[in-house]
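*Asks:* Provided below are the primary sequence and the corresponding predicted coordinates.
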Amino acid sequence: MTLNSLNSNKSKFKAIALSLFTLLTGCYTHTILANSNNQQATFTSTAQQITLHSSITNKDYLIYIASPQQAAPSTGYPIIYLLDGHLTFSRAESLANNLIEQGIIKPIVIVAIDYQEQWLTFRAQDYTPPHNSTITNDPFIKGEENGGGAEKFLKFITTELKPLIEQKYNIDSQQQALFGHSYGGLFTLFTSFTKPESFQYYYAASPSIWWDNKAIIRESSHFINSQKTYNKPPQLIISVGGLEQTVPTNSPAARKEKLVKRNQVTNAKELANLLSKDASTKLHTRFFIFPEQNHGAVIPFAIQQALTSFFSNPPSHH
């Protein structure tokens, strides 16, 4: 494979590739050609991978970055930060490429956060809010006894990762989005309630509202009752798959019990209604159900909705 064979005039992204790697997400496979001289190269699909150590969480993170080929507007590029990078980055890059090509969304920077190892354990630590000890008695969860690290993880994003990205790219400080699914959706909600000024756009896909006896609902109450006011409240989209609490007839008994206990659709709808009713001046909330989709299948639908809702060209009015 040669550099020339990968060049494409249609590409919307450029890469400063640091190594040869392949991202396998189940939907897309992207092979990135190494560039040992650190020169810019244009590909049909492009990305940059870096490793970033956090002194706050004491973890090493894999950071995937895709950036537009064209020069940034005077206000800077819009940007979206994605959690669970190995599941979201390749999908988001491919979708954004197509949407930019069609003129549907603005050119954006995509940053995805992932782990070098122990993905399930580390995400349970980083994405979950501070919790009480009762959560460790739940037979349907693993790793949460070491959880409750959302505050530190958010500090890593805002004080270590964001400054690094903003040194490398011209970023619009008023067009920044956070996307998370499942535990990532829980973290997205936590951030929107505790540090809403961190981003202007929040997308919580299939959020794990059930976690720790629905502790995030209590956090939302603190947010609703706070005295914070905003000239332009952040936007929040909560979405869920229509089948997320529907039990297939051939499911094992344990899975049936888990689906019933987690109550994904009802919890998401109730929280969205609560926020729309009592926090409309602090957070502009919308809610969507993706019919006939289960917990994992919603990811590409949610990513596309986040891109078109937050970065439409021209901007959408809601």
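*Replies:* Thanks, I have the structure now. Numbers count the residues shown, from 1 in each chain.
*Asks:* CA only for contacts and neighbour counts going forward, please
*Replies:* OK.
*Asks:* so S74, which of the three states?
*Replies:* coil (DSSP: H, G, I helix; E, B strand; the rest coil).
*Asks:* pull the number of nearby residues for it.
*Replies:* By the criterion of other C-alpha atoms under 10 Å, S74 has 9 neighbours.
*Asks:* second one coming, line it up with the first:
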Amino acid sequence: MMHKKMDKNVMDKTAASTEVTIKGTQQIPMQSSAGKREYQIFVSKPLEEPPSWGYPVIYLLDANSVFGTMVEAVRLQSRRPEKSGVVPAIIVGIGYATNGPFSSERYYDYTLPVAVSELPVRPDGSPWPSHGGAEDFLKFIEEDLKPEIDKRYKVDHDSQTLFGHSLGGLFALYVLFEKPYAFQTYIAGSPSLHWNKKWFREEEEKFLSRLNQGNGDISLLLGVGELEGTHKSGMNGNALELSKRLSLKDSRVNVQFNEFEGEGHLSVLPPLINRALRFALKRNVTGKK
């Protein structure tokens, strides 16, 4: 009898297998109208009906690596917004046609032009991939991607977040400085400020001037892993000093700096995502003001 019972629970090796998908998600191929660059856009729409003012939206860079992590974090935590501080939100991941977690094309999209002589030395000593396309990438987001998302979903235009890590964190800060009101919340994880450090220091005053011309406050979360503090780029120190300068110079920027204990450059992503969700979405819990 025991033998027969066990047979019923054994997986049928002849049964056809199917791919596992995340419910409520889809993938949309897109091409930039300016540079004709190819992207894979990953979108997660909440199963809940949207509030009358629309869903908040989080635009996520490097979607091939962290889209699933963020989608599942939102799905689980938004079940009890009053407890978690996280409401249902649309996640728009910007990725590439690759099966790997990262594409070398990110170097072009996330960076400003820099003279080769000014670039940091690559860890393996090889030349850096093509870089300097941040301006065109921002145009793609603003002129191509956002209008497409607006057509497909009911969006809250007063609650939009940009999330980037490493070079993606650098790009998030570039957008903050260049066009601060493109988003209401910016998450810059382990930002590679050493790549364009000179540009950012020169642009700070212009950034503050742009803030004075807009309406509303802007929130910025800078997050790094504790173990990144020993990196020769000075990543943690650069992020901390930036948070201090922005906090002192203009009270309209709500700046938060977090160093996650025991985490490195990649392991910091899950705790950073959890912190980012509460940082970006908590104000939506009690409803639209």
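*Replies:* In hand now; what should we look at? No experiment lies behind these values; they were computed from the predicted model shown.
*Asks:* all helices of structure 2, in order?
*Replies:* Assigned by DSSP state H, structure 2 shows helices spanning 2-9, 63-77, 81-84, 106-109, 134-139, 146-152, 167-178, 197-212, 235-249, 269-281.
*Asks:* how about those, which one is nearest E19 of structure 2?
*Replies:* helix 63-77 (14.5 Å; C-alpha to C-alpha).
*Asks:* what about that closest one, how far off from structure 1?
*Replies:* Superposing on structure 1 places helix 63-77 of structure 2 at an average distance of 0.7 Å from its equivalents, by mean C-alpha distance after the TM-score superposition for structure 1.
*Asks:* buried residues in that helix?
*Replies:* Judged by neighbour count (16 or more other C-alpha atoms under 10 Å), helix 63-77 of structure 2 contains these buried residues: A63, N64, S65, V66, F67, G68, M70, V71, A73, V74, R75, Q77.
*Asks:* for these, which two are the farthest from each other?
*Replies:* So, these by C-alpha to C-alpha: farthest apart are N64 and Q77, at 21.8 Å.
*Asks:* one step back: reformat the buried residues of helix 63-77 of structure 2 as a markdown table; add distance to H165 of structure 2.
*Replies:* Converted to a markdown table, the buried residues of helix 63-77 of structure 2 look like this (distance: C-alpha to C-alpha, whole Å):
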| residue | distance to H165 of structure 2 |
| --- | --- |
| A63 | 11 |
| N64 | 13 |
| S65 | 11 |
| V66 | 10 |
| F67 | 12 |
| G68 | 15 |
| M70 | 13 |
| V71 | 16 |
| A73 | 17 |
| V74 | 18 |
| R75 | 21 |
| Q77 | 22 |
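*Asks:* kindly indicate which of those lies nearest T111 of structure 2.
*Replies:* Once C-alpha to C-alpha is applied, the member of these that ends up nearest T111 of structure 2 is A63, at 17.2 Å.
*Asks:* could you measure from the closest one over to K8 of structure 2?
*Replies:* 40 Å (C-alpha to C-alpha, to the nearest Å).
*Asks:* max-length strand in structure 1?
*Replies:* Counting residues, the longest strand found in structure 1 (DSSP state E) is strand 171-181.
*Asks:* off-centre distance for that one?
*Replies:* Centre-to-centre, strand 171-181 of structure 1 and its host chain are 9 Å apart (C-alpha atoms, centre = their mean, to the nearest Å).
*Asks:* name the helices or strands packed onto that strand?
*Replies:* Applying 3 or more C-alpha pairs under 8 Å, 6 or more residues apart in numbering; DSSP states H and E, one finds that strand 171-181 of structure 1 makes contact with strand 77-82, helix 183-194, strand 201-205, helix 299-310.
*Asks:* and if we set it to 10 Å?
*Replies:* The contact analysis (3 or more C-alpha pairs under 10 Å, 6 or more residues apart in numbering; DSSP states H and E) places strand 171-181 of structure 1 against strand 77-82, helix 85-101, strand 109-115, helix 162-168, helix 183-194, strand 201-205, strand 235-241, helix 299-310.
*Asks:* can you say which of those is nearest to Q176 of structure 1?
*Replies:* Of all those, strand 77-82 comes closest under C-alpha to C-alpha, at 5.0 Å.
*Asks:* and that closest one against structure 2, how far off on average?
*Replies:* Strand 77-82 of structure 1 sits 0.4 Å off on average (mean C-alpha distance after the TM-score superposition for structure 1).
*Asks:* can you give me the buried ones in that strand?
*Replies:* Under 16+ other C-alpha under 10 Å, the buried positions of strand 77-82 of structure 1 are Y77, P78, I79, I80, Y81, L82.
*Asks:* ok, stretch 225-244 of structure 1 next?
*Replies:* In stretch 225-244 of structure 1, counting by 16+ other C-alpha under 10 Å, buried: P233, P234, Q235, L236, I237, I238, S239, V240, G241, G242, L243, E244.
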